[in-house]
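J.: With the sequence up front, the predicted model follows.
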Amino acid sequence: MKELILVRHGKSSWEYSVNDKDRPLLQRGINDGHLVVGAFKKKKIRPDAVFSSPANRALHTCMIFLRSMDFAYADFQITNALYDFSGDDVLQFVKELDNGLETVMIFGHNHAFTHIANSLGSEYIDNVPTSGLVHLNFNTNDWSAIGKGSTSYTIFPKSLK
């Protein structure tokens, strides 16, 4: 069985005149990241690998999770394929994952993550919110063969406040 954990980056700031990849998190995004990872840790799931978009807001959200989970940075990678807003590159990335990885956590962006959650999961999600987490399961041992799976659970900041 393969497990995919999608985490949308935290709430970011539009206050600064920087390019899209350099936009930082707002304090709310930092706080929500801590809330969500706290709830996720209670699930006692340990990813085999973690991947993030190179965008500052996704990387910062990812670092909040990695530090809180005491995750080895050696098992973390940045990939441009996750700096995607349609979901096409994200899906291709997932389908090319090493089959030795059972549970993978990825940090990225909307609308890609809402699209992936809805096309591969069993529950319709109107919008994966900032700092939102969606856990998907697939009854296959081959990432390239994933199709419709099941949505195990979601963790959204609003439900934790």
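T.: Okay, I see it.
J.: Going by C-alpha atoms from here, please, whenever you check contacts or count neighbours.
T.: OK.
J.: and the nearest residue to residue 75 once chain neighbours are set aside, how many residues sit next to it?
T.: Of all residues not flanking residue 75 in the chain, residue 49 sits nearest, at 5.2 Å (Cα to Cα, 6 or more residues apart in numbering). Neighbourhood size, residue 49 [other Cα atoms under 10 Å]: 18.
J.: Equivalent analysis for residue 57, please.
T.: Neighbour count for residue 57, taken as other Cα under 10 Å: 28.
J.: residue contacts, the residue nearest to residue 75?
T.: Applying Cα atoms under 8 Å, 6 or more residues apart in numbering, we find residue 49 in contact with 75-76, 101, 103-105.
J.: at 6 Å instead, please
T.: 75-76, 104 (Cα atoms under 6 Å, 6 or more residues apart in numbering).
J.: Out of those residues, which comes closest to residue 119?
T.: Nearest to residue 119, judged by Cα to Cα, of these is residue 104 at 17.7 Å.
J.: okay, now the one to match up with it:
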Amino acid sequence: MKHLLLVRHAKSSWANAGQDDFDRPLNERGHKDAPMMAKRILDRGIKIDSIITSTALRALTTAEYFAHANEIPKSKMIQHDFLYHAPPERFAKAIVLLPDEINTAAIFAHNPGITDFVNQLTSTQIDDMPTCAIFAITMHTTSWKNWAKAKKEYWFADWPKQV
């Protein structure tokens, strides 16, 4: 059994209108929500084994909060340029690259691609992944390379404003 958490980056700052989209940092709310959501995962008893992230600053910073909570050194985070504004097929590319000793992985990326991807995985649909939202599935497989054919089941979804 493998577990996959798909996480949209936390709220980003639009304070500098001329700033390149790739380099936008988190805003104050993003810096509050990311560690809170990382703690919620731990409170569920979930230990993330691997962090995979877009290299865009807002996704990378969000992923760093989760890495810290799970005691994963920044040097062990997997960073993929191809996850920046990725269409669904790029998420598949990141998944099949995971080593099989990883049981629970989290991928950090952007809308609209992350919402499109999660809506292809199970019958559970989400209109729009809010910032710092987590959509989790379980997969009946022992190898990430088999993820496309593996039976996938909705596990849970959570986001900062969910009560």
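T.: Looks like it arrived, so ask away. Here the structure is a predicted model, which is why all the values come from computation and not from measurement.
J.: Any idea what the TM-score is?
T.: Put the two chains on top of each other and the TM-score (TM-score structural alignment, normalised by the length of the first structure) is 0.90; 160 aligned residues with a Cα RMSD of 1.7 Å.
J.: so the spatially closest residue to residue 36 of the second structure that is not a sequence neighbour is in which element?
T.: Once flanking residues are discounted, residue 36 of the second structure sits nearest to residue 160: 7.8 Å by Cα to Cα, 6+ apart. Residue 160 of the second structure belongs to no helix or strand when elements are defined using DSSP states H and E.
J.: and residue 160 of the second structure, what pairs with it in the first structure?
T.: Residue 160 of the second structure maps onto residue 157 in the first structure, with residues paired by TM-score structural alignment.
J.: mind checking how far that match is from residue 82 of the first structure?
T.: Applying Cα to Cα, to the nearest Å, the value for residue 157 of the first structure to residue 82 of the first structure is 22 Å.
J.: higher neighbour count, those two?
T.: Neighbours per residue, other Cα under 10 Å: of residue 157 of the first structure and residue 82, the larger number sits with residue 82, 27 against 22.
J.: The second structure: which residue goes with the more buried one?
T.: With TM-score structural alignment as the criterion, residue 82 of the first structure matches residue 83.
J.: Its match against residue 54, yeah?
T.: Yes: with contact defined as Cα atoms under 6 Å, residue 83 of the second structure reaches residue 54; the gap is 4.6 Å.
J.: Tell me where the second structure has helices.
T.: Applying DSSP state H to the second structure gives helices spanning 28-43, 57-69, 88-96, 113-121.
J.: Tabulate those in JSON lines, adding columns for distance to residue 16 of the second structure.
T.: As requested, those are exported to JSON lines (distance: least, Cα to Cα, whole Å):
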{"stretch": "helix 28-43", "distance to residue 16 of the second structure": "14"}
{"stretch": "helix 57-69", "distance to residue 16 of the second structure": "14"}
{"stretch": "helix 88-96", "distance to residue 16 of the second structure": "29"}
{"stretch": "helix 113-121", "distance to residue 16 of the second structure": "24"}
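J.: so who does the nearest residue to residue 111 of the first structure once chain neighbours are set aside touch?
T.: Take residue 111 of the first structure and drop its neighbours on the chain: the residue closest to it by Cα to Cα, 6+ apart is residue 85, 5.2 Å away. Counting by Cα under 6 Å, 6+ apart, residue 85 of the first structure makes contact with 110-112.
J.: swap in residue 54 of the second structure?
T.: Contacts for residue 54 of the second structure (Cα under 6 Å, 6+ apart) come out as 79-81, 83-84, 109.
J.: what do you get if the cut-off is 8 Å, keeping everything else the same?
T.: So residue 54 of the second structure contacts 60, 79-84, 108-109 (Cα under 8 Å, 6+ apart).
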